[in-house]
Each structure stands twice: as C-alpha cells, then as structure tokens.
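Undergrad: after the sequence you'll find the predicted model.
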Amino acid sequence: MLVLGIETSCDETAVGIVEDRFTVRSNVVASQVDLHAPFGGVVPEVAARAHLELLQPTIERSLVEAGCRLEDVEAIAVTAGPGLAGALLVGVAGAKGLALGRDLPLLGVNHLRAHVEAAQLEFGELEPPVVALVVSGGHTSLVVLEEPTVDGARPGFRQLGSTIDDAAGEAFDKIARFLGLGYPGGPEIDRLARSGDPTAHDFPRPLAGDGTYNFSLSGLKTAVIRELRRLEAAGREVDLADVAASFQEAIVDVQVDKAVRAATDLGIDTVVMAGGVAANSRLRARMADAMERTGGRLLVPHVQLCTDNGAMVAAAGANLLAAGQVAELSLSADPNMPLADLPPDPAGPTS
C-alpha cells in the first residue's frame, strides 16, 4: 500500500511516499531557506505563500521519484499540527483536495509524532516502551511511548518533561544570529563548533540537577550574550568557534543527561531521538556514547529523516490507517496540537 504524505508545518514544503509503512519510495523537500535567510528566521506569511507555489510541483516530483502515478496512491496523509497556522492550512487544504478528488482516505498526522515514527523507516516497528527525545525548532520535550491499553489501539505518548521557555532550535537560531552566522542557526553552530573547544567557556546548564525532565534555555542564551559583551568590553579577542562549541555542549549535556536518566528511571532500554536538532552531530555522538555505557539502544534516523520531511508524515499516516483512524474531510489545522495523548503519570517527576 502506498501512502503519500504532505508536510507544510513550517518552512519546508515536503512530500514523501511510503510503501507498506516501512519503505521509503520517495522523499522530496523543497526548501525555503533562501527566502527566510535575509530575515534571520521564518516569516509565517512568506512561508504560507511559498507552500502555495511549491506544493503541486513537489507532489509531482515525489510521484516521479517513487515511480508511480497518483492513481497508485491509496491514502493521503498530511501534517495537521502543530506548526504555523497559515502554513498548515495550505497542506491540509491540498490534502483534502487530493483525498476528495481521488476518493481516498484522509489521514491527519501529528507533526511531532511523525518525527518519532520516522525511526520505523530505518529500524522497523517501534516496540513500546520507548523514551523519545523530541528536539526541533519549536519543540523540546521528553516523552515515553507506551503500550496501548485497548486492543487494536495505537501506542500512546506520555509527557515526561518539556522546555519551560525556548526550544533548542530557537536557542541555536538566536545565538547564531548574535554571532553573525547564517540561518538556520543549528547547522551553522554545529559546523563552527567542530573546530572549537567545548570547555573554553563555562556556560550554565539550566535545570541540570533539578530532579525533573524539564528543560530551560532562555538563561543559557542570556549567559552567552553577556559573556560575549564582557569580553568585548575588556578588549579581548573572541574565538567564535570556542563560543559555539561551549554553547552547544551546554545544551547537549542537559539533553543527554535527562534523556538517559529518564530511560534509567523507567527501566526502558530504548531511546529515540527525533526532530531537526537530532541532526546535530555532537548530540548524536554524545547520546550514542551515553547509551552504549548504559547498555541501551539508541534509535536516531538519518539526518534527512530528522529534519521536516514528507516520508515521516506518510509513515505516521500509514500507522493511522492501520489502526483505522481515518480523518473526516472537515479536518482542520491545529497549530498547538500536543504530542502527548496520555495523561501524565502522577508518580513521575514532570515539573
């Protein structure tokens, strides 16, 4: 069965086609980076207008790369949230048109869940329980994928912790902009940090020892900016690579510590990393080392499946279809759609 997935939650117009839930037939991304780079961040109206122009040619290219026709597709999946309202609406409207025109099932996908379920495209079925660290431009959270309590239902996500202010991707973008680097900031800091000393600056690790699984990055950003201004006022030369490496290390330290601690506390041996920030080379390396030391298993997809893409939406949609969770044509976009669909565990440290 072929499922076509449409992703327009932010600034990437992406379409992927997945066969039988696990095989990627195509995964096409039309990037808008050049449109937003002059502004140092995503401009919602610009993103929505670009999606309108790029969606149809991206669908056509995805079909060509998959070696199939639209007539061969058996379901249409689309990101319904969370994300930018205008951008989401373009994708949802396009998916509705395809589903209605071809009389196909419509599948409304949670963008964050799709990031986690992208792992099945490389590692096969995700067998609960699994701890997932979801880190992207707008989201940083720890969740656990649990066994369903009802026969035939999908596994559910329970929230363990989340950021109380900025997400990791936002922090990378803001510090990159302050350092005069390009957009998006995450890849630029990752690149620059490879030639820097991660111990050069002693930046804080917010909430590192607070006993929860929450994150905070606003104070870290402030500390970096104050240190740069202090050095400038003192007339000292600033090695940007050292700053980037030290800043990145502070973020990675907390994320790795809390993800591994959550898995240990819950007695779970598998951790999934998902989202655009999961493409960060230092985070991937540190998490792999930490999980190896604990004897656990780390699942982190290829970089192309970490960033926003259509294949992850198609995979998540195929899972919905298998569970019989088909959306109505009245499906609407939900910019604030949560990832967790299970209530918090009152016995666990979440705040």
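TA: Now that the structure is in, tell me what you want to look at. Numbering: from 1, shown residues only.
Undergrad: going forward, measure contacts and count neighbours with C-alpha atoms only.
TA: Fine.
Undergrad: how about residue 109: what's its closest non-neighbour residue?
TA: residue 79 (4.7 Å; CA to CA, 6 or more residues apart in numbering).
Undergrad: can you classify that neighbour as helix, strand or coil?
TA: Three-state assignment for residue 79 (DSSP: H, G, I helix; E, B strand; the rest coil): strand.
Undergrad: going along the chain, name the strands of the protein.
TA: Using DSSP state E, the strands of the chain run over 2-7, 12-19, 23-31, 75-81, 106-110, 130-135, 140-146, 156-162, 270-274, 297-299.
Undergrad: between strand 106-110 and the first one, find me the angle.
TA: Inter-element angle recorded for strand 2-7 and strand 106-110: 50 degrees (by axes from the mean of the first three to the mean of the last three CA atoms, to 10 degrees).
Undergrad: which residues sit against strand 2-7?
TA: 13-20, 72-79, 91, 95, 308-315, 317-318 (CA atoms under 8 Å, 6 or more residues apart in numbering).
Undergrad: quick one: it to strand 75-81, angle?
TA: Calculated by the same axes, to 10 degrees, strand 2-7 forms an angle of 20 degrees with strand 75-81.
Undergrad: the second one now?
TA: Here strand 12-19 runs at 140 degrees with respect to strand 75-81, directions being taken by the same axes, to 10 degrees.
Undergrad: I'd guessed residue 42 sits against residue 9; true?
TA: No. With contacts counted by CA atoms under 8 Å, residue 42 stays clear of residue 9, the gap being 11.4 Å.
Undergrad: quick one, which of these two is more surrounded?
TA: More neighbours surround residue 9 than the other of residue 42 and residue 9, with 31 against 19 (other CA atoms under 10 Å).
Undergrad: what's the distance between the more buried one and residue 232?
TA: 39 Å (CA to CA, to the nearest Å).
Undergrad: run through the neighbouring helices and strands of the top helix by length along the chain.
TA: Scanning the chain for the helix with the most residues, using DSSP state H, yields helix 240-266. Counting contacts by 3 or more CA pairs under 8 Å, 6 or more residues apart in numbering; DSSP states H and E, helix 240-266 is packed against strand 130-135, helix 185-193, helix 218-233, strand 270-274, helix 281-294.
Undergrad: pull out the buried residues from it.
TA: Using 16 or more other CA atoms under 10 Å as the test for burial, helix 240-266 gives 240-252, 254-260, 262-263.
Undergrad: dropping in the other structure now:
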Amino acid sequence: MRPVFDWANSLADARNALVLGIESSCDETAVALYHTTDGLLGEALHSQIDLHAAYGGVVPELASRDHVRRLPGLLAELSHKTGRTLADVDAVAYTAGPGLVGALLAGASLAAGLAQGADLPLIPVHHMEGHLLAPVLSEPELDFPFVALLVSGGHTMLVACHALGRYELLGQSLDDAAGEAFDKTAQLLGLDYPGGPALAHLAAQGTPGRFTLPRPLTRQRGLDFSFSGLKTAVANQLAKVSDVQDHPDLAADFELAVVETLSTKCRWALEATGMSRLLIAGGVAANTRLRAALQTLCEAQGAHFFVPSAALCTDNASMIAHVGALRLADAQRSGAPVRARWPLSELSAPRGAAHA
C-alpha cells in the first residue's frame, strides 16, 4: 500500500512545490506553508474564542469581520517565522467549505487576490478532508484504507477511506454532533464558552456511575449518531439535584456516555469494513478520555490507532496546506468558489492520480 505522502510525489505538478494554506471556515483564522518534500514549514493562527465568549457561541458576522482583520497580519507573521515570502509560493490552497459562508469568503477572497496578483494556481480544499488527513502530519506511516471518526462541534461521522478522494460515508449525526452536545451540556452546567474543554475539565474532577444516561442509538447495530437526547437526559438529571457539588459527577457521566457511544460505533465500523486502522480527527479528538477508550478498543481489535496532535485537532491551516499539496493537480487559475454545505462523498481522487 502506497503511503499517503506518495500521492503528492506521484503528480508531476506536485514535485518540490510550496503551498500556502488559508483556513477561515468558522472561528479560527490561520495560514500555513507546506512543502511537498520538506513537509510543514510553519503556521500562524488566531483563535476567536475571546471574541465570541460573551455570546456563548460563534456569531457569524463577527467571525467574518475578524477573519478579514486578522489575515494580513498572520501572513506577515508566517513569513517572519518561515523566512518565506509570496514569491516562494507555488500555489494557494484555501478552505472552500463546508463552513460559515461569510467566513469562507474572507479566506477565499484573500486566496483569490494573492493568486491573481502573483499568477499562482488556486486549490479549493474540503475542510473535512483536511481534518481527515491531519493525522498524516504527525503519523506519516498512516496508509489507506482506514476508518475515520470525524468528531467536532458541527460534525460527527464515520467514514471508510479507501484512497485519497475515495470516501464512503458509513454513518453521521442525525441531530446534534458530539461537540455540539458537549457545548450545550456545558451551558446547562453553567460553564464558560467554549464548553467542550470546560466540561472535560470538570468531568476529570468527578466520578462516573452516579447518574444513568443513555448511549444513543446503540441498541441496534447502526452507525448513525444522535446526541440531542443525551443532552436532554442531562437536563432531566440536573433538575433532580440542587447542589453544584454534583456537577463534576454528572459531567463525568455525560462524557463517559459520549465516549462509550463513539467507541461502540467505531468497533462496529471496523467490524463492518474489515479494516485494521482507525483514525479520529476534529476538535473532540483532543478529548483524553476518548483517545484512551479508542486506543484500548484498537488494541482489543488488533487494529492500529491514529490521532493527530492536539494542535491539529482544532481548525488549522496546516491541514489545508497539506491537502492542497496532495491536490495540486486540481488547481485552477481563476475563481475561488465556496460552499456552506459540501458532502464529503462528492470528492474524487486528484486528476491524474492512480489509485493504490
């Protein structure tokens, strides 16, 4: 099986190329440089957490304006970090979707302007494919095929990855994504935004086992997810307790319910596909209890487990520049379209690439 990195080397246009990646799909603004031979050269990133904290969630208009404001400075910071300028860049990759339309347009507009001004090709990148292949940046031995669990605030899905651009959706969230359930449950517990990390911190102080919470959609062997009922179950349990001292235990039981649900679905996905590699990506992939549970699962199943570094779990431009390098054959000379909704199944292999 050919390693993932060989996709870039198998394309004539991708040899010895430097790709600038731009990420602006939601509330992280980032730029990065990836070289097809030397790997990741550097990244500059700004998080909008403080901007949105007062509202308890992302405000799309504020996010879009902040991307426009931050991107020029981040480009200057990246140039200072890497010693590279736009004159050294061979192509510009940007997040084309899915995401918030205004936020996507901020990055796409900059990408189009830079590309037109320097006569560079543009590469639209699918945000979820970026997450899907982010573990390769820290686990270069990862090969196709593998099962991927993409788990974040906006998405929870299981994908059978047969080759670059050949993705089979096995199951997805029918309502709240796991990360969304974390955030909403954190609000119920009176925790600050962003709720996911705050809830995980609170759960670490508690002991699971006191509260009975469901493991949604695990009574039958399906691969779809549903977490809205779990959030409601937490609200019902919360109404029965009056002491804030109970919150850590309730948080621990909630986190365990999510982790066990995700772990069960991953086991079923491995068994259904016959694959021996499991990858997790997305913001919730940074959760230590989830990482530990899936590591244990893979050891029991005789499977290999891959997870990106914590910095690559959240939205970042490194993964966008990386996928851009893999998809140099798909570069275009004009236009920078964006798509708020973009099914992963609509992707295909890069033009001219032979499947492994």
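TA: Thanks, I have the structure now. Quantities reported herein were computed from a predicted structural model and do not represent experimental measurements.
Undergrad: TM-score for the pair, please.
TA: Scored against TM-score structural alignment, normalised by the length of structure 1, the superposed chains reach a TM-score of 0.91; 332 aligned residues with a CA RMSD of 1.5 Å.
Undergrad: just to revisit the earlier point, aligned counterpart of the residue nearest to residue 109 of structure 1 in structure 2, please.
TA: Aligned counterpart of residue 79 of structure 1 in structure 2: residue 95 (TM-score structural alignment).
Undergrad: got it, and residue 257 of structure 1?
TA: Under the alignment by TM-score structural alignment, residue 257 of structure 1 pairs with residue 264 in structure 2.
Undergrad: which bit of structure 2 covers stretch 189-208 of structure 1?
TA: Aligned using TM-score structural alignment, stretch 189-208 of structure 1 spans residues 199-218 in structure 2.
Undergrad: from the chain's centre, how far out does the matching stretch sit?
TA: Between the mean C-alpha location of stretch 199-218 of structure 2 and the chain-wide mean there is a distance of 24 Å, by CA atoms, centre = their mean, to the nearest Å.
Undergrad: next, count neighbours for residue 71 of structure 1.
TA: 7.
Undergrad: one more: residue 46 of structure 1?
TA: For residue 46 of structure 1, the neighbour count with other CA under 10 Å is 15.
Undergrad: quick one: what's aligned to it in structure 2?
TA: Checking TM-score structural alignment: residue 46 of structure 1 goes with residue 62.
Undergrad: and if you look at residue 58 of structure 1?
TA: With TM-score structural alignment as the criterion, residue 58 of structure 1 lines up with residue 74 in structure 2.
Undergrad: got the contact list for that match?
TA: Going by CA under 8 Å, 6+ apart, residue 74 of structure 2 touches 30-31, 44-46.
Undergrad: please repeat the previous calculation with a cut-off of 10 Å.
TA: By CA atoms under 10 Å, 6 or more residues apart in numbering, residue 74 of structure 2 lies in contact with 29-32, 43-46, 80.
Undergrad: excluding its backbone neighbours, what's nearest whatever residue of structure 2 lines up with residue 305 of structure 1?
TA: Here residue 305 of structure 1 is matched to residue 312 in structure 2, going by TM-score structural alignment. Beyond its immediate neighbours in the sequence, the residue positioned closest to residue 312 of structure 2 (CA to CA, 6+ apart) is residue 134, lying 6.4 Å away.
Undergrad: and the one you found, what pairs with it in structure 1?
TA: Checking with TM-score structural alignment, residue 134 of structure 2 has residue 118 as its match.
Undergrad: its match reaches residue 276, doesn't it?
TA: No. The criterion here is CA atoms under 10 Å, and residue 118 of structure 1 misses it with residue 276 at 11.8 Å.
Undergrad: which one's more surrounded, those two?
TA: Neighbours per residue (other CA under 10 Å) separate residue 118 of structure 1 from residue 276, with residue 118 holding more: 30 against 24.
Undergrad: OK, contacts around the more buried one?
TA: Taking CA under 10 Å, 6+ apart, one finds 22, 112, 124, 126, 272, 274-275, 300-302, 305-306, 309-316 in contact with residue 118 of structure 1.
Undergrad: sitting in helices, which of those residues do you find?
TA: Secondary structure assignment by DSSP H places 112, 305-306, 310-316 of these in helices.
Undergrad: which among those residues gets closest to residue 281 of structure 1?
TA: For these, the minimum distance to residue 281 of structure 1 (CA to CA) is 11.9 Å, reached by residue 306.
Undergrad: surely that closest one is in contact with residue 300?
TA: Yes. In this structure, residue 306 of structure 1 is within contact of residue 300 by CA under 10 Å, at 8.0 Å.
Undergrad: name the residues contacting each of the two.
TA: 116, 118-119, 273-275, 278-279.
Undergrad: pipe those residues into JSON lines and attach distance to residue 137 of structure 1 per row.
TA: Shown next, in JSON lines, are these (distance: CA to CA, whole Å):
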{"residue": "116", "distance to residue 137 of structure 1": "15"}
{"residue": "118", "distance to residue 137 of structure 1": "17"}
{"residue": "119", "distance to residue 137 of structure 1": "19"}
{"residue": "273", "distance to residue 137 of structure 1": "14"}
{"residue": "274", "distance to residue 137 of structure 1": "12"}
{"residue": "275", "distance to residue 137 of structure 1": "8"}
{"residue": "278", "distance to residue 137 of structure 1": "11"}
{"residue": "279", "distance to residue 137 of structure 1": "12"}
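Undergrad: between those, which is closest to residue 53 of structure 1?
TA: residue 275 (25.3 Å).
Undergrad: got the contact list for the most centrally placed residue in structure 1?
TA: By CA atoms, centre = their mean, the mean C-alpha position of structure 1 lies nearest to residue 275, the distance being 2.1 Å. By CA under 10 Å, 6+ apart, residue 275 of structure 1 lies in contact with 111-116, 118, 133-140, 169, 300-301, 303, 305-308.
Undergrad: which among those residues end up buried?
TA: 111-116, 118, 133-140, 169, 300-301, 305-308.
Undergrad: what is the aligned counterpart of residue 326 of structure 1 in structure 2?
TA: Under the alignment (TM-score structural alignment), residue 326 of structure 1 pairs with residue 331 in structure 2.
Undergrad: how long is stretch 308-321 of structure 2 end to end?
TA: 16 Å.
Undergrad: for stretch 300-314 of structure 2, that is, sorry about that
TA: First-to-last residue span, stretch 300-314 of structure 2, CA to CA: 28 Å.
Undergrad: gap between it and the chain center?
TA: Taking CA atoms, centre = their mean, one finds stretch 300-314 of structure 2 lying 12 Å from the centre of the chain it belongs to.
Undergrad: residue contacts, the match of residue 46 of structure 1?
TA: Residue 62 of structure 2 makes contacts with 27, 48, 51-52, 102-103, as judged by CA under 10 Å, 6+ apart.
Undergrad: over to residue 271 of structure 1?
TA: Contact analysis of residue 271 of structure 1 by CA under 10 Å, 6+ apart lists 129-133, 144, 259-260, 262-263, 287-288, 291, 296-300.
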